[in-house]
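Asker: mind looking at a prediction? Sequence and model below.
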Amino acid sequence: MSVIAVLALDGVPGHQLTTPGLVFAAAAKHHPWVSYDLRICTAPNFNGTGGPAAFRIETPWGLEALEDADTVLLPGCTSFRDAPAPAVADALRSAAARGCRIGAIGTGTFVLAATGLLDGRAATTSRHHAAELARRYPRVEVDPDGSVVSHGPFHSAAGVLGGLDLCLRLVTIDHGEAVVIETERQAFLQLQSPTDEPVGNVPTTAVAPSDGSLEEVIQWMEANLQHPLTLTQIAGHAKLGTRTLTRRFRTETGLSPLQYLLRARIQLAQRLLERTDDPIERIAARTGLGTPANLRHHFHRHTCTTPGIYRNAFRSLAAAFTWADQDEAEHL
């Protein structure tokens, strides 16, 4: 289990404090082999979050929780221009010295830069504060346009919606593209997925990684989703009997071959709805679901929404994130 400590300094923007929980919880919920222990830790003299809608938090963890963390996340704070408290700076330097991964969100980069840990390294911060960061810390290579900048064990993000991109980058590093694609989808839309709602006889657990014995046939299936594959064809490609193939699929993925195939088609449909302007008819053909009616039927059973609503919701939220990047309040 990977331990992630989110260090809250006084006046931390509330959305930067809560977004890591949203992302890492989504990764673990939809992928049972993914495990994160997320700790919200407060620095000495912490009173509450910043505005708007400031709130107080209670947590059992202080700076001592950083001592065994694998990753430390440092959100922004209202006093980012001030030198960090000696105890905070020492805790961050100690974490770095033992090889801990450290991520800074928004103006949290100022706090990290003040420790000297970013000297000679590339970093970014909220775009409205990038020039100021460069003036204050000339030994830091400031990228004014970077969304997420990584340099060795240090990662920094522009800060929109609490470093959503930074958290997704860390999930990618830990578990790869396949996991982060589904994590991003759930974090953006919070749609009910097949792991929440039983669909026929489809198990309610997410698909676990294959141990390798089915890797080739799974890749072949995913490369041929547009074709009307049958169980017999899949078994023939795997050079196995249908009963043996089904038994191995259930053992390694928790799904039968055809259930796995349908799940892969729905996930491809989601990606096409998110990233293309293809009409429903084309998406139905590209995913092997045949007709728009068949696509809508299976899509609704697996996501509890329609393709059209899914596409509109995803793009509305994506547009909101882009708009938020222009809002000064989001650049703390």
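Answerer: Received it, and whenever you're ready, just let me know what you need. Residues are numbered from 1 along each chain as shown.
Asker: C-alpha only now, for contacts and for neighbours.
Answerer: OK.
Asker: now the helices: where do they sit in the stretch 101-250 of the chain?
Answerer: 108-114, 130-136, 164-175, 177-189, 215-223, 231-238, 242-253 (DSSP state H, counting those that start in this stretch).
Asker: from the chain's centre, how far out does the very next helix or strand once past the last one sit?
Answerer: Using DSSP states H and E, the next helix or strand after helix 242-253 towards the C-terminus is helix 257-275. Shown here is helix 257-275, whose average C-alpha point lies 19 Å from the average C-alpha point of the whole chain (Cα atoms, centre = their mean, to the nearest Å).
Asker: in the helix or strand just after helix 257-275, what's buried?
Answerer: Next in sequence after helix 257-275, counting helices and strands by DSSP H and E, comes helix 280-286. Within helix 280-286, the residues that qualify as buried are 280, 283-286, counting by 16 or more other Cα atoms under 10 Å.
Asker: okay, pairing it with this:
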Amino acid sequence: MIRSVAVPLVDDFAMFEFGVICEVFGLDRSYAGLEPFDFRVCSSSPGAAVPSTVGGVTVTAPYGLEAMEDADLIAIAALQVRDEYPEELLEALRRAHARGAILLSVCSGAFALGAAGLLDGRECTTHWRYAEELQRRFPSARVDPDVLFVDDGQIITSAGTSAGIDACLHLVRRELGSAVANTIARNMVVPPQRDGGQRQYIEKPVSDCDDDTFSELLEYLTERLDESHSVPALAQRVHMSTRSFSRRFVAETGVSPMQWLTTQRILHARLLLETTELPVDEIARRCGFASATLLRHHFDAEVGVPPTRYRSAFARV
């Protein structure tokens, strides 16, 4: 269970990736019924300005690295890839790992984990531009450049920029449940992610959508998962030919319309399995599956376990 989060900063950290961590874990969302995290931004020189990769932009960390000592999660933003990292930071990361804290890196933050010796023998990832360098520096690591994030249990690594959002939300969902992750995602105006709860179970989250027409359509579909939808009817709704609609949908989301719908229905089924005692037949109906058999088929294919076993492991009611 994550209650406290420490974010260590070193010179030339990346502002966007730092902002992603702050957005997911640092904001007080008690207005949405969520308990705030104990959020600590720290550095080796508390009170001193830490320069970012954006010229002239600095952040003053109020905590020293000792704030990492009892944090449940250590989140490392992207930072300039360098030959050496502060030994004080590396030692703090090793101690955190040894006591069982969760460590998460965004983009090139994985290099700090590697320098601390924490990626040896592990599946991991980073921005595709740095993947070969990460593998060269840490040959015992198993670097996968093709995924957006890797959950290897105690250590989670993510690819560049917005993949950090997927990894952070995945971790929230894994530790605190679908309802909390969905509330944060909804307030961030990003889609819920696909994820895997087992070690080395890697997934590519559903892509976000920049086109307003498709954003509105996805919102419409999300609110009507229990209804039947066809590609021709959806194409007509956005005033496109079926062929053009299908091509544009894949370009915007990375998957076909029916694949997207199935994924969202499975996500909703997971939430209902976690948070309600509804029978599987009723969950199938509410999620838009014609039968419990069809739900079980898609659920097993997507999640890797049948709905009843998933509920036994993750139910929060």
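Answerer: Arrived safely, thanks for sending. Source: prediction; values computed, not measured.
Asker: thinking again about what came up before, so for residue 308 of the first structure, which of the helices of the stretch 101-250 of the first structure sits nearest?
Answerer: Residue 308 of the first structure lies closest to helix 177-189 among the helices of the stretch 101-250 of the first structure, at 13.6 Å (Cα to Cα).
Asker: ok, and for that closest one, which residues are buried?
Answerer: Judged by neighbour count using 16+ other Cα under 10 Å, the buried positions of helix 177-189 of the first structure are 179-188.
Asker: quick one: the strands in the stretch 1-150 of the first structure?
Answerer: Read by DSSP state E, counting those that start in this stretch, the stretch 1-150 of the first structure holds these strands, from start to end of the chain: 2-8, 36-42, 71-74, 101-105, 122-123, 141-142, 148-151.
Asker: now do residue 120 of the first structure: how many residues are near it, please.
Answerer: 12 (other Cα atoms under 10 Å).
Asker: my guess is it contacts residue 142. True?
Answerer: No: Residue 120 of the first structure is not in contact with residue 142 according to Cα atoms under 8 Å; the separation is 10.0 Å.
Asker: hang on, the earlier thing: now tabulate the buried residues of helix 177-189 of the first structure in CSV and tack on distance to residue 111 of the first structure.
Answerer: Formatted as CSV, these follow (distance: Cα to Cα, whole Å):
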residue, distance to residue 111 of the first structure
179, 31
180, 28
181, 31
182, 32
183, 29
184, 28
185, 31
186, 31
187, 27
188, 28
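Asker: so which of the residues you listed comes closest to residue 270 of the first structure?
Answerer: residue 185 (8.6 Å).
Asker: if I look at that closest one, how far off is residue 28 of the first structure?
Answerer: Distance, residue 185 of the first structure to residue 28 of the first structure, by Cα to Cα, to the nearest Å: 13 Å.
Asker: next one: residue 285 of the first structure
Answerer: Residue 285 of the first structure is 32 Å from residue 28 of the first structure, where distance means Cα to Cα.
Asker: go on, residue 315 of the first structure?
Answerer: Look at residue 315 of the first structure and residue 28 of the first structure: by Cα to Cα, they are 25 Å apart.
Asker: with residue 73 of the first structure instead?
Answerer: If you go by Cα to Cα, the gap between residue 73 of the first structure and residue 28 of the first structure works out to 18 Å.
Asker: I'd say residue 144 of the second structure and residue 123 touch.
Answerer: Yes: with contact defined as Cα under 8 Å, residue 144 of the second structure counts as touching residue 123 (7.1 Å).
Asker: deepest of the helices of the stretch 101-250 of the first structure, which one?
Answerer: Across the helices of the stretch 101-250 of the first structure, averaging neighbours per residue (mean count of other Cα atoms under 10 Å) puts helix 108-114 on top, at a mean of 26.
Asker: any chance you could list what contacts that one?
Answerer: 74-77, 80-81, 83-84, 89, 92, 104, 118-119, 123-125, 133, 137, 140, 156 (Cα atoms under 8 Å, 6 or more residues apart in numbering).
Asker: tell me which helix or strand residue 309 of the second structure sits in.
Answerer: Assigned by DSSP H and E, residue 309 of the second structure falls within helix 307-314.
Asker: aligned partner of residue 285 of the second structure in the first structure?
Answerer: Aligned by TM-score structural alignment, residue 285 of the second structure pairs with nothing in the first structure.
Asker: find me the equivalent region of the longest helix along the second structure in the first structure.
Answerer: As assigned by DSSP state H, the longest helix anywhere in the second structure is helix 257-275. Using TM-score structural alignment, helix 257-275 of the second structure lines up with nothing in the first structure.
Asker: from residue 259 of the second structure, how far out is residue 270 of the second structure?
Answerer: Distance from residue 270 of the second structure to residue 259 of the second structure, by Cα to Cα: 17 Å.
Asker: try residue 11 of the second structure
Answerer: 43 Å.
Asker: who has more neighbours, those two?
Answerer: residue 11 (17 against 12).
Asker: against residue 57 of the second structure, how distant is the more buried one?
Answerer: In this view, residue 11 of the second structure and residue 57 of the second structure are 11 Å apart by Cα to Cα.
Asker: anything in contact with each of these two?
Answerer: Here residue 11 of the second structure and residue 57 have residue 51 as joint contacts, going by Cα under 8 Å, 6+ apart.
Asker: how about the helix holding residue 309 of the second structure: buried residues?
Answerer: 307, 310-311, 314.
Asker: what angle separates it from helix 163-176?
Answerer: Helix 307-314 of the second structure runs at 80 degrees relative to helix 163-176, counting by axes from the mean of the first three to the mean of the last three Cα atoms, to 10 degrees.
Asker: against the first structure, where does helix 307-314 of the second structure fall?
Answerer: No residues of the first structure are matched to helix 307-314 of the second structure when aligned by TM-score structural alignment.
Asker: please name the residues that touch the residue lying closest to residue 37 of the first structure once chain neighbours are set aside.
Answerer: Of all residues not flanking residue 37 of the first structure in the chain, residue 3 sits nearest, at 4.7 Å (Cα to Cα, 6 or more residues apart in numbering). By Cα under 8 Å, 6+ apart, the contact set of residue 3 of the first structure is 36-39, 68-71.
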